[in-house]
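Visitor: with the sequence up front, the predicted model follows.
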Amino acid sequence: MLEAAVKCLVAYLVGGVMGGSVLRRMLGGRDLRSAGSGNLGATNALRTRGTGFALGVLAIDVGKGVFAALVVPHLPWPAGWALGSASLAPTSLAYACGVAVALGHCFPLFQHFRGGKGVATLAGVFASLLPAAFPWMLGIFLLVVLASGYVSLASLCGAAAAVVATAFAPGLATGAGAFALAMAALVGVRHTANIRRLATGTEPRFERLRVLGRWLSKRIETWRAR
């Protein structure tokens, strides 16, 4: 059990490496915590620092999800430690590390527990551990964000789609459904304020994404009409 606890702690600390903070230290400029929503995630980065900065944040946040899911569970462990054997099966340990990295991103220790919404990091985890569900998560996210311009709504719908896809995907390990449901619940909790704004019609939207969505729709209609 000690091995599992230590590796989950490592995953949590990896989750606390915030892409927005890292890039700001490297490139300078405005701190995301004092701009826009004050969130360190890619959405606020896009809104306040531009596309290039946001893509960098996205890459770091997705990458740490992949690292925590695929690398951290397999880190070497000293042989012969009396408390060293993990009581979790390898797949369960990977799920636990996935939960830990998401919590680290949402509530980072060294950022006074003010982190992101967890969506990008969870995308990396899902792509690594539940590849059958990830295309549905990504596809629904893109469909909703291009149709509505609401990143928050797209994130919620993508998380829900991942749960449904996991429930119907064959051959998944025990605990996959519970893991997907727990992660979707975390996304929902982190978007509570966004849900209230969506309900009152005050949630900001990215009009450029809606324009892109309409353009793509017209291109597809033109292609199908040929």
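Guide: Thanks, I have the structure now.

Visitor: only C-alpha atoms for contact and neighbour calcs from this point on.
Guide: Will do.

Visitor: mind listing residues that contact the strand or helix carrying residue 100?
Guide: Take DSSP states H and E as the rule and residue 100 turns out to sit in helix 90-106. Contacts of helix 90-106 with the rest of the structure, by C-alpha atoms under 8 Å, 6 or more residues apart in numbering, involve 4, 7-9, 11-18, 64-65, 68-70, 72-73, 113-118, 121-122, 125, 129, 173, 175-176, 179, 183, 190.

Visitor: A further structure is provided below for comparison with the first:
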Amino acid sequence: MPFSTPDLIAAGLAYLLGSLSFAVIVSKALALPDPKSYGSGNPGATNVLRSGSKKAAILTLLGDTLKGVVAVLLAKHFAAQFGITEAGVALVAVAVFLGHLFPIFFGFKGGKGVATAAGVLFALDWRIGLALLAIWALVFAVTRVSSMAAIIGSALAPVFAFYFYGAKPIFWAALVMTVLLIYRHKANIERMISGHEDSFKKKPAG
């Protein structure tokens, strides 16, 4: 899977875009605490919601999702003009995701990548994105555990990518993101096994 010079340049720019941590940016803009200082310590929309600001959580979710969408769509749009290959578009997808996980602007301490991965997958192929969103929603509706829904959904990403594309670059991009996303959820997995993972179940009144 050789990469051209335009591929590498596009991937570098995508990484920088991914490094914009909207959890931190939005929290600072709204005079909220740094999301790394409370809750799970994860700079993502779910943890920002723990600040009590739904507005901040929604803006974080939108920002983290859209940077994945924008990076991939720009790479696809300018592929022919600048010589970005199919493998290069897949590399851009992984690069913007890596930027979110390890942001150069925030000491390489980023989020878990769920929203950005979703944006990337929707931009790569809306069918994959829509299928995974439906799976996430179903699992969350049953379990009320956001991390479990994210892990199960992401685990199926390479399956759908292989179904539609075979062993093409998009499959390998989905596989890499899945492995990294599940790894970033290792603490959540440990808590799920021990029965101590946070959920959004309503507490009984009284």
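Guide: Arrived safely, thanks for sending. Note that the structure is predicted; figures quoted are calculated from it, not measured.

Visitor: on that earlier part again, buried members of the contacts of helix 90-106 of the first structure into ChimeraX, please.
Guide: Provided next is the ChimeraX selection string for whichever of those are buried by 16 or more other C-alpha atoms under 10 Å:
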select :4,7,8,9,11,12,13,14,15,16,17,18,64,65,68,69,70,72,73,114,115,116,117,118,121,122,125,129,176,179,183,190
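
Visitor: map residue 183 of the second structure onto the first structure.
Guide: With TM-score structural alignment as the matching criterion, the partner of residue 183 of the second structure in the first structure is residue 189.

Visitor: if you could redo that for residue 72 of the second structure, that was the one I meant.
Guide: Counting by TM-score structural alignment, residue 72 of the second structure corresponds to residue 69 in the first structure.

Visitor: which positions in whichever strand or helix holds that match come out as buried?
Guide: Take DSSP H and E as the rule and residue 69 of the first structure turns out to sit in helix 51-70. By 16+ other C-alpha under 10 Å, the buried positions in helix 51-70 of the first structure come out as 53-58, 60-70.

Visitor: just stretch 192-205 of the first structure next, same as before
Guide: Using 16+ other C-alpha under 10 Å as the test for burial, stretch 192-205 of the first structure gives 194-195, 198, 203, 205.

Visitor: determine how far it lies from the middle of the whole chain.
Guide: 20 Å (C-alpha atoms, centre = their mean, to the nearest Å).

Visitor: kindly report the same for stretch 114-133 of the first structure.
Guide: Mean-position distance between stretch 114-133 of the first structure and its chain equals 4 Å (C-alpha atoms, centre = their mean).

Visitor: could you tell me where that stretch falls in the second structure?
Guide: So in the second structure, the equivalent range for stretch 114-133 of the first structure is 109-128, judged by TM-score structural alignment.

Visitor: span of the matching stretch from start to end?
Guide: Start-to-end span of stretch 109-128 of the second structure (C-alpha to C-alpha, to the nearest Å) is 28 Å.

Visitor: give me the contacts around it.
Guide: By C-alpha under 8 Å, 6+ apart, the list of residues contacting stretch 109-128 of the second structure reads 19, 21, 42-44, 61, 64-73, 93, 96-97, 99-103, 129-130, 133, 150, 157, 160-161, 170, 174, 177, 181, 184-185.

Visitor: hang on, isn't residue 108 of the second structure packed against residue 102?
Guide: Yes: using C-alpha atoms under 8 Å as the test, residue 108 of the second structure is close enough to residue 102 to be in contact (4.1 Å).

Visitor: just the helices from the second structure, written as ranges.
Guide: Remark: helices of the second structure, listed N- to C-terminal, are 5-18, 22-29, 45-49, 54-77, 79-82, 86-101, 114-124, 126-143, 146-165, 169-184, 186-194; assignment by DSSP state H.

Visitor: closest to residue 203 of the second structure out of those?
Guide: Using C-alpha to C-alpha as the measure, helix 126-143 is the one of these that comes nearest residue 203 of the second structure, at 14.2 Å.
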